[in-house]
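K.L.:
Have a look; sequence and predicted model below, questions after that.
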Amino acid sequence: MNEHSAYRPNLELETRLSKRLLDVLIRAGLLVVLVTLCYRIFSPFIALMSWALVLAVTLYPAQQWLARRLGGRSGLSSTLLVLLIVVVLVLPTAVLMSSVADSVHLLLAELQQNTLQIPPPHASVAGWPLVGDKLYALWELAHNDLPAAIASLQPKIGNLAKTALALVAGVAGAVLSFLASVIIAGVFMAYGDAGERRGRSIFNRIVGGRRGDEFAQLCSATIRAVALGVVGVALIQAIVAGLVLLVAGVPFAGVLAALVLVLAIAQLPALLITLPAIAYIWWSGMHGTALAVVYTALLLLVGVIDNVLKPLLLGRGVDAPMPVILLGAIGGLAGAGILGMFVGAVLLALGYQVLIWWVDSNPDLEVVTELPPAPLQPPE
């Protein structure tokens, strides 16, 4: 009797624990299924919503300043800010994207109709190390007999044409996505107070009270610093450079503007693009001396304008290394297109900052102060 009475409570405890464990596993499984379904539904919009959130966090102080000037009307201030961004950024970006598409279409049409004219190579090209002879021979062949040169490069030309057509097809989508993200950011800013409180509540729930507020401030500061000081400066520099090149009649102005954007995000000087463009303006002879001087001054200014904009837009407050930002931009471009380049740079820099903050704020790390050695006592 004693053995049975002692075993029965243990059996009942095991039964209750097994039922409790089964209940927990079922709930966890249902939660995993729900999260998976939500992710699969939301995944096509991740890049778009992420960039809209980055824009909202970045522009929220400006929206609050404007709302105070308008008597606290948050919706009106958000609408005006969105319209300003559309005029200043979206429309010039659409013009440059259209230039890229036109340049690609023109190049493909000239290649198909054999009307593309290649200038003769300079004699100094043959003296370049390693590739000079082959490059000179190919260039001369393209000048004298372009169809033969194109035939010698098959199937590389075919693959390049497919890539170019895919790029043209994605131009309209990129512009529309950028415009949609700006509009969604305006909606976020209109409800910014409630969103900020909800965000802080989420951070407090994840990492704790005081540390949650620190984490929220770190995320906001990093997003604003990278979005303004790196991505914002690069976007402004690329748009201004592209518009100047477009007005100056430099071929492939949109493509050159895209190269300026990539170089600026990588923290490389835009002069690598603007100086050859200046040389082309003088070499082509399309403009008079006065216009050539004006375009030269503008392109030189564009090449160094980041040194002025970065301190003004908090660029020097970015603690993330430039390779982290560059890898984020390249990875985002490969994974989500042009819009992903901006999102990737910001999010990878944010992840780096969060990792460093988590390592430095270890609560178990104790600072051990070394006690000074006791003075020696003289022997008795």
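P.N.:
That came through fine. Residues are numbered from 1 along each chain as shown.
K.L.:
Every contact and neighbour count from this point should use C-alpha atoms.
P.N.:
OK.
K.L.:
show me the contacts for the closest residue to residue 180 other than its chain neighbours.
P.N.:
Nearest non-adjacent residue to residue 180, counting by C-alpha to C-alpha, 6 or more residues apart in numbering: residue 48, 7.8 Å away. With C-alpha atoms under 8 Å, 6 or more residues apart in numbering as the criterion, the residues that contact residue 48 are 177-178, 180-181, 339.
K.L.:
Centre of the chain to the helix or strand harbouring residue 184, how far?
P.N.:
Per DSSP states H and E, residue 184 falls inside helix 156-190. Put simply, helix 156-190 sits 13 Å off its chain's centre (C-alpha atoms, centre = their mean, to the nearest Å).
K.L.:
Pull up the gap between the residue nearest to residue 180 and residue 21, please.
P.N.:
Remark: distance between residue 48 and residue 21 (C-alpha to C-alpha, to the nearest Å) = 40 Å.
K.L.:
swap in residue 142?
P.N.:
To residue 21, residue 142 is 74 Å away according to C-alpha to C-alpha.
K.L.:
picking that back up, element containing the residue nearest to residue 180?
P.N.:
Element membership of residue 48, judged by DSSP H and E, is helix 46-69.
K.L.:
Can you lay out the contacts of residue 48 as CSV showing distance to residue 134 and neighbour count?
P.N.:
CSV is the format used below for these (distance: C-alpha to C-alpha, whole Å; neighbours: other C-alpha atoms under 10 Å):
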residue, distance to residue 134, neighbour count
177, 43, 20
178, 43, 22
180, 48, 16
181, 47, 23
339, 38, 22
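K.L.:
if I pick residue 339, what's in contact with it?
P.N.:
Residue 339 neighbours (C-alpha under 8 Å, 6+ apart): 47-48, 51, 174, 177-178, 332-333.
K.L.:
this is the comparison structure:
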Amino acid sequence: MLPTPISEKALSRGMLDVLIRAGLIAVLVVFCFQIFRPFFDLLVWSLILAITLYPLQVKLSPMLGNKDGRTATLIVLVVIGIIMVPTYLLGVAMAESVENGMTLVKSGEFKVPPPAESVASWPLVGKQLYAFWMQAATDLTGLVMKLSPQIKDFSLVLLGAAAGLGKGLLIFVFALIIAGIIMAFGEEGSRSAVQIASRIFNPEKGPQVTALCTSTIRAVAQGVVGIAFIQMLLIGVGFVLKGVPAAGLLALGVLLLGIMQLPATLITVPVIVFVIATEGASVATIVFSIYVFVAGLADNVLKPLLLGRGVDVPMPVVLIGALGGMVSGGVIGLFIGPVMLAVGYQLFWQWVEDQYQGSGPADQKPV
């Protein structure tokens, strides 16, 4: 017997049912996203921290009797201590510096040394810098009154940055606590991630996509933070040996700039100008300037060497994803960008290679 043809009325009714279901699912997704959005940054940071620290959890767990909860708690407490102790000491040091500076200014003993005559001969900005510096040395009160609107705006920006830093630190601590909970159930979480990826893609690609996302997040986290830490050490040693004022604070600024993917030259170049202006051009200052300037550019060499290690995609893909994600999504985009780009890269080449199945060996993926 021939199959009964489907009437147009039944087909329209079925299409309407599909559209209604799709609309209801879309409404549900929108409502869920609206509820989830305030916690998005916190949970994404928690996942990033959990994925990054989980290898340490695996190594320490046998030493603590295979107690995952105890191991995760220990890791979280140690990391919080590593973060909070230097932060507290830095805050105390900054508060003392501000208090001492205000006391010195009120006492009238604060004097700006006059600039060297060679400053006026610097190209482009020499004359303006010399005039500004000389006025600061001879009439500091008048200069402060003249620049009071700019000083007020800068103070507001500085206070806003300090508030944002405090908020970010608080979010990071809460994210670290949630990451500890995730690490305590790491095996179950890993199986769930594989199941979700297998459902989205297919049972064959699911484990591969999960492993790719995990390795990319770890490579970016270790590469970005590791590169920033190495650069901080290189530049900080030069600052300390040269006796630059607030060398530790400047080195910490280099670390923060490295994590935010900003060039360290934002700090090294002003320091070089300050050292040459105060000490003059000598062999020591020239050697210091060359060393610090080169150290400030070290990330350009270290990124190609470290950022894409352990990831089964070309390093430029990870690097472009990290930089593009940073520009479009901030610090979180620094991690999400390379993950999405790496997954897209793998899926694209999988799609390209699938057309060759059954007609010969597939071309190799470019590396």
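P.N.:
That came through, no problem. On a predicted model such as this, the values are computed, not experimentally measured, just so you know.
K.L.:
Please state their TM-score.
P.N.:
Once superposed, chain against chain, the TM-score is 0.73 (TM-score structural alignment, normalised by the length of the second structure); 336 aligned residues with a C-alpha RMSD of 4.5 Å.
K.L.:
before we move on, the earlier item: of residue 142 and residue 21 of the first structure, which one has the most company?
P.N.:
residue 142 (20 against 12; other C-alpha atoms under 10 Å).
K.L.:
hang on, the more buried one packs against residue 148?
P.N.:
Yes - shown here, residue 142 of the first structure and residue 148 form a contact pair, counting by C-alpha atoms under 8 Å, at 7.5 Å.
K.L.:
which residues of the first structure does stretch 76-83 of the second structure align to?
P.N.:
Matched against the first structure by TM-score structural alignment, stretch 76-83 of the second structure falls on residues 82-89.
K.L.:
before we move on, the earlier item: tell me, the helix holding residue 48 of the first structure lands on which residues of the second structure?
P.N.:
Under TM-score structural alignment, the match for helix 46-69 of the first structure in the second structure covers residues 40-63.
K.L.:
Now which residue in the second structure aligns to residue 175 of the first structure?
P.N.:
Correspondence of residue 175 of the first structure to the second structure, assessed by TM-score structural alignment: residue 169.
K.L.:
what inclination does whatever helix or strand comes next after the helix holding residue 48 of the first structure have with respect to helix 46-69?
P.N.:
Next along the chain after helix 46-69 of the first structure, taking DSSP H and E as the criterion, comes helix 74-85. Calculated by axes from the mean of the first three to the mean of the last three C-alpha atoms, to 10 degrees, helix 74-85 of the first structure forms an angle of 120 degrees with helix 46-69.
K.L.:
what's the next secondary structure element after helix 74-85 of the first structure?
P.N.:
Per DSSP H and E, the helix or strand that comes after helix 74-85 of the first structure is helix 91-113.
K.L.:
After superposing, tell me the mean distance of that following helix to the second structure.
P.N.:
Helix 91-113 of the first structure differs from its equivalent in the second structure by a mean of 6.4 Å after superposition (mean C-alpha distance after the TM-score superposition for the first structure).
K.L.:
hang on, the earlier thing: let me have the contacts of residue 339 of the first structure in a markdown table, adding distance to residue 7 of the first structure as columns.
P.N.:
A markdown table is the format used below for the contacts of residue 339 of the first structure (distance: C-alpha to C-alpha, whole Å):
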| residue | distance to residue 7 of the first structure |
| --- | --- |
| 47 | 59 |
| 48 | 61 |
| 51 | 61 |
| 174 | 70 |
| 177 | 67 |
| 178 | 69 |
| 332 | 61 |
| 333 | 64 |
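K.L.:
Which one of the residues you listed is nearest to residue 228 of the first structure?
P.N.:
Each of the contacts of residue 339 of the first structure was scored against residue 228 of the first structure by C-alpha to C-alpha, and residue 51 proved nearest at 13.0 Å.
K.L.:
Roughly how far does that closest one sit from residue 95 of the first structure?
P.N.:
Residue 51 of the first structure is 21 Å from residue 95 of the first structure, by C-alpha to C-alpha.
K.L.:
got it, and residue 143 of the first structure?
P.N.:
Residue 143 of the first structure is 32 Å from residue 95 of the first structure, by C-alpha to C-alpha.
K.L.:
and if you look at residue 54 of the first structure?
P.N.:
For residue 54 of the first structure, the distance to residue 95 of the first structure equals 24 Å [C-alpha to C-alpha].
K.L.:
which of the two has more neighbours?
P.N.:
Comparing residue 54 of the first structure with residue 95 by neighbour count (other C-alpha under 10 Å), the higher total belongs to residue 54, at 23 against 17.
K.L.:
for the first structure, what's the longest helix?
P.N.:
Longest helix of the first structure, by residue count under DSSP state H: helix 2-42.
K.L.:
Next, the angle from that helix to helix 46-69.
P.N.:
80 degrees.
K.L.:
Show me what helix 2-42 of the first structure is packed against.
P.N.:
Helices and strands touching helix 2-42 of the first structure, by 3 or more C-alpha pairs under 8 Å, 6 or more residues apart in numbering; DSSP states H and E: there are none.
K.L.:
What span of the first structure is stretch 23-31 of the second structure aligned with?
P.N.:
By TM-score structural alignment, stretch 23-31 of the second structure lines up with residues 29-37 in the first structure.
K.L.:
got a list of what residue 309 of the first structure touches?
P.N.:
Residue 309 of the first structure neighbours (C-alpha under 8 Å, 6+ apart): 229, 233, 315.
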